[in-house]
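Chemist: Just need the structure, nothing else, for what follows:
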Amino acid sequence: MSAPLIAETRRRAIALLRHPARAVALAFAAATLLGTFLLTMPIASASGAATDPFTALFTAVSAVCVTGLVVVDTAGHWSTFGEVVILGLIQVGGFGIMTLASLLILLVSRRIGLRMQMTAQAETKALGLGEVRKVLLGVIITSLLVEAVIAVFLIARFATGYDKSFGQAVYHGVFHAVSAFNNAGFALYPDSIVRFATDPFICVPLMIATITGGLGFPVLLELARRRKRRGKRWSLHTKITIPVYFGLLVFGAGAFLAFEWGNPTTLGPMGTLDKILIGFFHSVQPRTAGFNSIDMAQVHPSTLLLNDVLMFIGGGSAGTAGGIKVTTFALLGWVMLAEIRGEPTVHIMGRKLAGEVQRQALTVALLGVGAVMAGTIVLLSITPFRLDDVLFEATSAFATVGMSTGITAQLPVAGQVVLVVLMFMGRLGPITLASALALRERARRYELPEERPIVG
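Modeler: Prediction:
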């Protein structure tokens, strides 16, 4: 390789490091294009015919963005090769988002770039850029360990409870364990998990995998370190994420059960314990795994709206979940509380919240609202479907959930393009936007005269 070419390569690498959002987007775009190419191959379809490029693209984006929305039945349309490609894309997407998000936390934790200083700490005050290898290994080991444990339980259940051969049980167990931990929501059954709705030996492992992946690697890492160092205090990030995440889980289960308890097309005919299992399952899945154990087209409009809220909030930062993240939601709640009380600053759990963090949370949330509303308006204008269904679909795509009322495959190509854009924005947007806002922060050289417009 010539010296000018080496210099140009180095220059471009440095440019990418200076703009991490661009590097993240390019990495996911490359994985999507590769997945699209593989899924268009005749060997990837069950019929042996080549899949049209757009169907392959939609499926690849949904898999890489760990969403789960589909325009064709996963088990019916794709061959074993195609399903393995999808599984690989899910794994790459999950690894990628956890790793890249964790490294971006390192990069922006003190609002400095790599070019300015080569030692930064994460929110836990324990991670430095010199530990990048540990972060990468930690993400990989955590992911594979959780997936393996969940797969063992699922394999045992599929083999003993559903008369599957050992090979089929292993394949189905591994596929759904990977899909659940990465919050992808892809299932090898046309009705998702409906046939297992009352089976706790299937639903509970899937819920545990979803929660573990959705909490985020920084929280999992800190919990693991706390077990070794019992005297160490939790970081503010962990102290916010855990109670808010599980608080929303309990709230979601209670509201879901209240809305659907007597619905004759969903929970009505079932026993009490089965209802409770389904209620908690459907509180976990919108956070954002996307499996469903009842037909979402049959739920009440109030339940759809509840799911819209849970999907939009999502899970923990630097995890496999989507949405604006529970920390963003919680921070905005504390900001509102401080304003209502008339307090000049925001205090959270013994810490003062920086003004720039408040602005970043507000920006991420409002841009998320804008993306969902824009997608909903476009879909309403080009399809005959109800607002309830269209809003649910747009929110599911942006929050990378994958739940649907069944209209995804019925949308025109233009509508499916809208979902592709929302999936890509929702997967990369909150992470890259937050890091870009932090990295671009700079001191203002002067201030203009203050004036207060009327609010409200």
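Chemist: Please make it C-alpha for all contacts and neighbour counts, starting now.
Modeler: Will do.
Chemist: Could you find the closest non-adjacent residue to Met425?
Modeler: Phe398 (6.7 Å; Cα to Cα, 6 or more residues apart in numbering).
Chemist: burial count for that neighbour?
Modeler: Phe398 sits with 31 neighbouring residues when counted by other Cα atoms under 10 Å.
Chemist: Quick check: chain neighbours aside, which residue is closest to Arg197?
Modeler: If you look again at residue 197, you'll see it is Ala, not Arg. Ser293 (4.8 Å).
Chemist: is it true that the one you found touches Ser192?
Modeler: Yes - counting by Cα atoms under 8 Å, Ser293 touches Ser192, with 6.9 Å between them.
Chemist: which SSE is the residue nearest to Ala197 in?
Modeler: Under the criterion DSSP states H and E, no helix or strand holds Ser293.
Chemist: Could you check how far it is from Val299?
Modeler: 12 Å (Cα to Cα, to the nearest Å).
Chemist: what are the ranges of the helices in the stretch 351-456 of the chain?
Modeler: Using DSSP state H, counting those that start in this stretch, the helices assigned to the stretch 351-456 of the chain run over residues 355-382, 387-398, 413-439.
Chemist: Let me know which of those helices is tucked in deepest.
Modeler: Most buried of the helices of the stretch 351-456 of the chain, by mean neighbour count (mean count of other Cα atoms under 10 Å): helix 387-398, with a mean of 25.
Chemist: angle of it against helix 355-382?
Modeler: Put simply, helix 387-398 runs at 130 degrees to helix 355-382, going by axes from the mean of the first three to the mean of the last three Cα atoms, to 10 degrees.
Chemist: So which residues make contact with helix 387-398?
Modeler: 67, 69, 301, 304-305, 307-308, 311-312, 322-323, 368, 371-373, 375-376, 379-380, 402-405, 407-408, 419-420, 422-427 (Cα atoms under 8 Å, 6 or more residues apart in numbering).
Chemist: Would you do the same for the sequence below? I want to compare the two.
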Amino acid sequence: MARPVIPAAIAHPVRLLPLSFFALILLGTGLLLLPFARSGVNSPDFMAAFFTSTSAVTVTGLASVDTSTYWSPAGQGIILVLVEIGGLGIVALATVLGLFIGGRLGLRTRLVAQTDMHVVSLGEVKPLFRRVAVVMLSFQAVIAAVLAIRYRATYFDTWGTSLWHGVFDAVMAFNNAGFSLHPDSLTRYAGDWLIIVPICIGVFFGAVGFPVLAELFSGWRKPSKWTIHTRLTVWGSIFLLVVGALVFLALEWSNDATLGTLAWDHKLVSGLEGGIMPRSGGLNSFDWGSVRPETQSFATVLMFIGGGSASTAGGIKVTTFLLLAYVILAELRGDPQVTIGVRAISSAVVRTAVTIALISVMLVGVATWTLMLLSDVSFEDALFECTSAFATVGLSTGLTFDLNVASQVVIIVLMFIGRVGTITAASAFILRRRAPRYTVPEEQPIIG
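Modeler: Next comes the predicted model:
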């Protein structure tokens, strides 16, 4: 039988990646519209299914309906599967299955996988995906076991319920998705370090990025031999975690609406959560609608930065943020090259980082302005919601439930672009087929 021919217009990996994610979103929407996916009292709602499917595939976690009551256990299971596939990536999952079943990869599959996972050479794709599958499932299994034991010991009467909640929360944590089986997310577990800490660990390592996890898997004891990418991601993530937790604790320590009424040790646990979740986690044990304005604005910055490249996290990525800092430092020093340690960063990488940052600012800015026009919301809440959607975080001040259809479309577009990547989404439509064969004379306009 002849193989189906993919049209040349969409065959390039840069275009095929977003189309693959969109196809999965449509499939998830169709499954969620089936009668068994909803609780008996709820009627079919296309926008609820489409919004939820997009949020799940993009591993965001924002919800226009209450996940715990609107969707049946079967519907919640569909959401879990969509999050799992979206977290690993459609192409990555297909590649891993191909490794275990056939043991071979086609050139086109490797190219698509290379685009999704941001690996440098085609030779890295096959061993990377094998490690991704093992590491991802291992992390989730350990976290699920710890959570299930705690749930059974303290919160639930049966092992079945405890295991289901443990598996669901573990998958959401590692994939950095904010869906929860409770209408108040993790609020009922506030201060319980046996619940919050394992979930935070899952979120942190899920947001580090698959290439970094693969490198740490083989050489975590030799930081001096880490690549620049791994160094930036690991040390940058730890730095943002510490700063985020300290700032959150300082601002919310006496706020009775969040941490003020908790014991000091419970405050520390919630502080850890406050430093990790805005980076892309989305789960919360306190009401983000009650935090101080200073905390909300700081969390918005953390969300915009996001996690590691080729991870389940969103945002412009911590490597992009730190690289831009090195660009500014080099410019202030008058250095002809941007250097990190003993390595120079190519101008192409610098241009990509600047492009990602500027496109991201533009998208979030336009979406915030549009949301304010379409809905009666303040600038701060609109910016927080749009940044959370673009960075695929899933945190909300409670605004998502009240958005009209047009505003939900804005959030859906942001979640989709945030998952497939600003460069990938833009390049999918303006991709050049050939490089220019000539250069033009240079001119230097006045800057600043």
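Chemist: Tell me how they score on TM after superposing.
Modeler: Remark: TM-score between the superposed chains equals 0.90 [TM-score structural alignment, normalised by the length of the second structure]; 435 aligned residues with a Cα RMSD of 2.9 Å.
Chemist: So between Ser293 and Val299 of the first structure, which is more surrounded?
Modeler: Neighbours per residue, other Cα under 10 Å: of Ser293 of the first structure and Val299, the larger number sits with Ser293, 22 against 19.
Chemist: contacting residues for the aligned residue in the second structure for that one?
Modeler: Using TM-score structural alignment, the partner of Ser293 of the first structure in the second structure is Ser285. Contact analysis of Ser285 of the second structure by Cα under 8 Å, 6+ apart lists 184-190, 270.
Chemist: Pretty sure Pro177 of the second structure sits in a helix.
Modeler: Actually, residue 177 of the second structure is Ala. It isn't Pro. No - counting by DSSP: H, G, I helix; E, B strand; the rest coil, Ala177 of the second structure is not found in a helix; it is coil.
Chemist: and the gap between it and Ile238 of the second structure?
Modeler: For Ala177 of the second structure, the distance to Ile238 of the second structure - Cα to Cα - is 20 Å.
Chemist: who's more crowded, those two?
Modeler: Neighbour comparison, Ala177 of the second structure and Ile238: the larger count goes to Ala177, with 35 against 14 (by other Cα under 10 Å).
Chemist: Surely Ile193 of the first structure and Asp295 touch.
Modeler: No - under the criterion of Cα under 8 Å, Ile193 of the first structure makes no contact with Asp295, lying 9.8 Å away.
Chemist: When the two are compared, which one has more neighbours?
Modeler: Ile193 (22 against 16).
Chemist: check contacts around the more buried one.
Modeler: 187, 291-294.
Chemist: residue in the second structure matching it?
Modeler: In the second structure, the residue paired with Ile193 of the first structure is Leu186, using TM-score structural alignment.
Chemist: go on, Leu362 of the first structure?
Modeler: Leu362 of the first structure maps onto Val354 in the second structure, by TM-score structural alignment.
Chemist: Quick check: that match vs Gly77 of the second structure, distance?
Modeler: 39 Å.
Chemist: again, but for Ile305 of the second structure
Modeler: In terms of Cα to Cα, Ile305 of the second structure sits 30 Å off from Gly77 of the second structure.
Chemist: ok, the two, which is more surrounded?
Modeler: Neighbours around Ile305 of the second structure and Gly77, counted as other Cα under 10 Å, are more numerous at Ile305. The numbers are 26 against 15.
Chemist: In this structure that one contacts Val318, no?
Modeler: Yes - Ile305 of the second structure is within contact range of Val318, at 5.8 Å (criterion: Cα under 8 Å).
Chemist: so what's the residue nearest the centre of the second structure up against?
Modeler: When Cα atoms, centre = their mean is applied to the second structure, the residue found nearest the centroid is Ala313 (2.6 Å). Listed by Cα under 8 Å, 6+ apart, the contact partners of Ala313 of the second structure are 175-176, 206-209, 279-281, 306-307, 391-393.
Chemist: again with Ser280 of the second structure
Modeler: 60, 176-177, 203, 207, 303, 306-307, 313-315, 391-394.
Chemist: and with 6 Å instead?
Modeler: Going by Cα atoms under 6 Å, 6 or more residues apart in numbering, Ser280 of the second structure touches 176, 313, 393.
Chemist: does the closest residue to the first one other than its chain neighbours sit in a helix, a strand or a coil?
Modeler: If I follow you right, that is Asn176 of the second structure. Nearest non-adjacent residue to Asn176 of the second structure, counting by Cα to Cα, 6+ apart: Gly281, 4.4 Å away. Here Gly281 of the second structure is recorded as coil under three-state DSSP.
Chemist: No further questions, thank you.
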